[in-house]
Structure formats: structure tokens, C-alpha cells
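Student: How does the following fold in three dimensions:
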Amino acid sequence: MNTATHWKVDVTKILCRSEITTVLADLKRKEPRSVNTRQNLIIFRLSTCCGLRASEIVGLNLGDLRVGVTRPYINVRRTIAKGDKARRVPLWWDAGTLADLEAWKVHRQANGASAGDPLICTQCRGNEGKRLDRFNLRKRFLAACSCLGDDRVADLTIHHGRHSFVSHALAGGRSLAEVRDAAGHSNVAITSIYTHVAVDDEGETGHLFVF
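Tutor: The predicted model follows:
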């Protein structure tokens, strides 16, 4: 069966631009008070603004965040990528995401983390630095979205953040090939499914991909 022809995007699960900006604003307002909230911001960024799968997010190491180069990117290693297919996820597409991830890396390094330590980890005193599992990651993503209301959160999973990334990247003018490579799709036909998904409240898709 051809997945690209038999699977459709549920547009009700795509986070529209106003929802993404609402979540980011809420998290950034609260992050100075809580390192856990700050990490939830990073999880939301990795899912919704970078398109990473849950298994990839929990598998990321600090050294996979390559920010000291001309075109910063996330190195999704073969060992954590679906189908053992390594890829690079551009961070230079979105200045807000780059700034938050770069600041998080600095924070982790200031607390003694090295390149081989997990990017996302437990923050409990006395147990800091332990890699999160996917169950806790999914809970944290939904906690990040809590400002959207209980009814909306009940409709969402962390994987819908990935769908939202693909939809917004295409709407922002990135080519099918660029988004295919960033998302790690096996072929461009899968990516093309998202080309007609409206990502704004008004259904307009001509904006730049910047959050």
C-alpha cells in the first residue's frame, strides 16, 4: 500500500500560527520562574518548530545541537532516526527557535553537561541529567500546550507538533525537497500531502516561517 496515497493529514490536529505563538508566549512568560517550564519550551520548539519525532527528541545529545556554524542545525544521528536515516534539521529557518535552543545549550553547559549528555533530561534536584523517556516527554508537550485549553489539548499529541512543522515550513515557502530532508520523510510524495493544509486561522498560508 502506498502510504502517500492512503494517508491524509487531519487538519484539525495542525497547530495554527496563532496557537503556536500563544503557546510560545505563555512559556516564555513563565520560563524565568521554572527550569521545567523552560525545558517544556525547548520540547515544544523541537517538536513544532523543528519537526522531530518523540524518539528523536529523547535521543538527542547536547553535541547534536550545532549552533556555532554559519547555518546552524540539529544533527539527528542514524542511531536515533527513523529507519536509521541520519539527517540535518535546519535551525537557520527560524530565528526564535535558534535563539531558544542556543540559550538552552549554554544553560546545560553552565550546569556541567558535556556533548554526550542528553539535551532533554530530568531537572529534579538530586536526579538531574537523566534522559527523559517518551512517556514523560509526551506529558511535557501537552503541559506546554495547556494555555490552549483542555478541549484543545485533548485533541493533541506530540506528533501533531511534527505535522505542524511540515505544514508551516511548506506554507512559508520552503521547497518540497527541503522539507522532505528536514523532516526525514522517505520520499517527497509524503511531504506533498501537506501542501494544501491551511495553517492560519484565516486559511492564509503566504507568511514566512518565523516564530
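Student: going forward, measure contacts and count neighbours with C-alpha atoms only.
Tutor: Will do.
Student: list the contacts for the residue lying closest to residue 132 once chain neighbours are set aside?
Tutor: Nearest non-adjacent residue to residue 132, counting by C-alpha to C-alpha, 6 or more residues apart in numbering: residue 121, 5.1 Å away. By C-alpha atoms under 8 Å, 6 or more residues apart in numbering, the contact list for residue 121 reads 128, 129, 130, 131, 132.
Student: from these, which ones fall inside helices?
Tutor: Among those, DSSP state H puts none in helices.
Student: This structure: helices as residue ranges?
Tutor: Under DSSP H, the chain gives helices at 3-6, 17-30, 35-44, 54-59, 95-110, 134-144, 150-154, 158-171, 176-183, 188-192.
Student: Using TSV, please lay out those together with distance to residue 88 and mean neighbour count.
Tutor: Shown next, in TSV, are these (distance: least, C-alpha to C-alpha, whole Å; neighbours: other C-alpha atoms under 10 Å):
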stretch	distance to residue 88	mean neighbour count
helix 3-6	23	10
helix 17-30	23	17
helix 35-44	18	23
helix 54-59	12	20
helix 95-110	14	16
helix 134-144	21	17
helix 150-154	30	12
helix 158-171	15	25
helix 176-183	6	20
helix 188-192	16	18
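Student: And this one, please, so the two structures can be compared:
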Amino acid sequence: MTTRSNGRRLAALRTFFSFTAGSGLTGEDLLINIAGPKIGQALPKALSIAEVDALLTLPAGTTPLILRNHAMLHLLYATGIRVSELVGLPTNSCNLTSCHLRILGKGGKERMVPFNETTRDTIEEYLQRARQLILKGRQSPVLFVSNRGRAMSRGRFWQIIKEWAKAAGISATVSPHMLRHSFATHLLAGGADLRAVQMMLGHSDIATTQIYTHVDGSRLKSIHQRFHPRG
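Tutor: A predicted model of the protein is given here:
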């Protein structure tokens, strides 16, 4: 059993014994002094730049759904937004003139996230050639619509990204969050400012963003060799 599973079971038992003590069924809370297992913070998994290129340049076709999926993948990697923010993105939150998104993130915090012209082109192609065909006369406030004319579920987009990754020859199990990890890792590896990446990701604590500075092993080795006196 994993450490996280043990932690969840202990939390459930704590709730139970706290209830029995509070209701007088037991004399005291039997678990009050038992510490939970320490859970280490695993490093996020990211794709290589070559793998991302293979995913985004996959010659999949020009059907409406393919154009939609292509635009979604481009936007996810270009901005690093959460999958929930992607599938629920309102059309009026995407400014194609200035190439930025207005994202309402966790806790109702708003942030502006830029994207590149290549991504803008994929979104424009989707809007011009695919969105209305998918909607079939229906109306929807979200940018990326499903066959039912409403927002796509996170689970369905997870399936799509796995299918595209397999077609691109990527052996790793790719999730939407892995593209978010890749966005942050590649920006920091290229020398991006940590605070700027924090703002784009919507992290309230910069310590969360700092995790990505430990992912690129080759960059860490280069820094060590450059600055350590015995490097």
C-alpha cells in the first residue's frame, strides 16, 4: 500500500475516533497523538521538446474534431493552463488580436496568459472551419465544444491526448497535466523568470513553481559545473 493510501486511511480513522470521543462513546481520542506518514513531493513528469514537437505537428487531418483537438493541444502547451481551465474556457476570454487568455483560476483569481502566433493560427482555423460545424446551429459560451454542443469533459480530453500521443510515437503515458508540466519546465530551462512562470501557471505559492527548477537534470548539471568550485 502506498504512503498516500495509508495517509487517507489514517485520516478516515482520525475522523471516526474524533467523533466517538466527542460523542462520549470513548473516553478519549485514541489517535490524537499518532502522526501521519510523511509524503514526499514527487518531481513532475515532463515531455521532451522533441516529444512535444511530435505531438503538435502530427499530420492528423482536417476534420472539424481534429482541428479542434489540434487547437486545444497547442493552447495547452503554449499557456500551461489547467485542463479544467481549458475545457471550460469562455470564447470571450481568448483575445486573438493580442494573443492572450484571461483565466479565472482557483479561488476566483484572474490572470492573463500570453500565447504565440502559431497557437493563434490553430485557434483561428478551428473557429473558421470547425466550431460551427460541430455546434450544428446550437449556441455555446465555451470556446472548445463537444459533439453535444457544450464543454468537453476533462476525461474525454484526457482520452484525446492519450490517443494523439500514441499516434505521435510517444511511449510515455501522456496526460493533460504533463503538458502543463512541460510548459513550465521548458520555460525555466530556457531561462524564464521564476516569478513570471508562477504568474502564468496561477500558483499562489512560488515554492510550487520552484519544483520545476529541479526537473531538468541536464540544466542542473550545467549549473553545477559552471558555479561549483570543484565542478
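Student: Export the helices of structure 1 as a markdown table, with columns for distance to residue 69 of structure 1.
Tutor: Formatted as a markdown table, the helices of structure 1 follow (distance: least, C-alpha to C-alpha, whole Å):
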| stretch | distance to residue 69 of structure 1 |
| --- | --- |
| helix 3-6 | 35 |
| helix 17-30 | 25 |
| helix 35-44 | 20 |
| helix 54-59 | 21 |
| helix 95-110 | 12 |
| helix 134-144 | 28 |
| helix 150-154 | 36 |
| helix 158-171 | 22 |
| helix 176-183 | 17 |
| helix 188-192 | 27 |
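Student: To residue 83 of structure 1, which of these lies closest?
Tutor: helix 54-59 (11.7 Å; C-alpha to C-alpha).
Student: What is the corresponding segment of structure 2 for that closest one?
Tutor: Under TM-score structural alignment, helix 54-59 of structure 1 corresponds to residues 83-88 of structure 2.
Student: start to end distance for stretch 102-112 of structure 2?
Tutor: 5 Å (C-alpha to C-alpha, to the nearest Å).
Student: Name the surrounding residues that touch that stretch.
Tutor: By C-alpha under 8 Å, 6+ apart, the surrounding residues in contact with stretch 102-112 of structure 2 are 85, 89, 93, 94, 100, 101, 113, 199, 200, 202.
Student: Drop anything exposed from the residues you listed.
Tutor: 85, 89, 94, 100, 101, 113, 199, 200, 202 (16 or more other C-alpha atoms under 10 Å).
Student: To which residue of structure 2 is the residue nearest to residue 132 of structure 1 aligned?
Tutor: Checking TM-score structural alignment: residue 121 of structure 1 goes with residue 145.
Student: same check, this time on residue 31 of structure 1
Tutor: So residue 31 of structure 1 corresponds to residue 61, using TM-score structural alignment.
Student: what's the answer for residue 131 of structure 1, then?
Tutor: By TM-score structural alignment, residue 131 of structure 1 lines up with residue 151.
Student: What separation is there between the closest residue to its match other than its chain neighbours and residue 134 of structure 2?
Tutor: Excluding the flanking residues, the one nearest residue 151 of structure 2 by C-alpha to C-alpha, 6+ apart is residue 145, at 5.0 Å. Using C-alpha to C-alpha, one obtains 7 Å as the distance from residue 145 of structure 2 to residue 134 of structure 2.
Student: number of nearby residues for the match of residue 31 of structure 1?
Tutor: 10 (other C-alpha atoms under 10 Å).
Student: check contacts around the closest residue to it other than its chain neighbours.
Tutor: Of all residues not flanking residue 61 of structure 2 in the chain, residue 67 sits nearest, at 7.8 Å (C-alpha to C-alpha, 6+ apart). Residues near residue 67 of structure 2 by C-alpha under 8 Å, 6+ apart: 61, 122, 125, 126, 130.
Student: circling back to that earlier point, what's in contact with the match of helix 54-59 of structure 1?
Tutor: Counting by C-alpha under 8 Å, 6+ apart, residues outside stretch 83-88 of structure 2 touching it are 72, 76, 103-105, 142-144, 151-154, 176-177.
Student: Just the buried residues from those residues, in ChimeraX please.
Tutor: This is how ChimeraX selects the buried members of those, with burial counted by 16+ other C-alpha under 10 Å:
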select :72,76,103,105,142,143,144,151,152,154,176,177
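Student: Now tabulate the contacts of stretch 83-88 of structure 2 in JSON lines and tack on distance to residue 12 of structure 2.
Tutor: Shown next, in JSON lines, are those (distance: C-alpha to C-alpha, whole Å):
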{"residue": "72", "distance to residue 12 of structure 2": "39"}
{"residue": "76", "distance to residue 12 of structure 2": "36"}
{"residue": "103", "distance to residue 12 of structure 2": "35"}
{"residue": "104", "distance to residue 12 of structure 2": "33"}
{"residue": "105", "distance to residue 12 of structure 2": "30"}
{"residue": "142", "distance to residue 12 of structure 2": "38"}
{"residue": "143", "distance to residue 12 of structure 2": "40"}
{"residue": "144", "distance to residue 12 of structure 2": "39"}
{"residue": "151", "distance to residue 12 of structure 2": "35"}
{"residue": "152", "distance to residue 12 of structure 2": "33"}
{"residue": "153", "distance to residue 12 of structure 2": "30"}
{"residue": "154", "distance to residue 12 of structure 2": "28"}
{"residue": "176", "distance to residue 12 of structure 2": "30"}
{"residue": "177", "distance to residue 12 of structure 2": "28"}
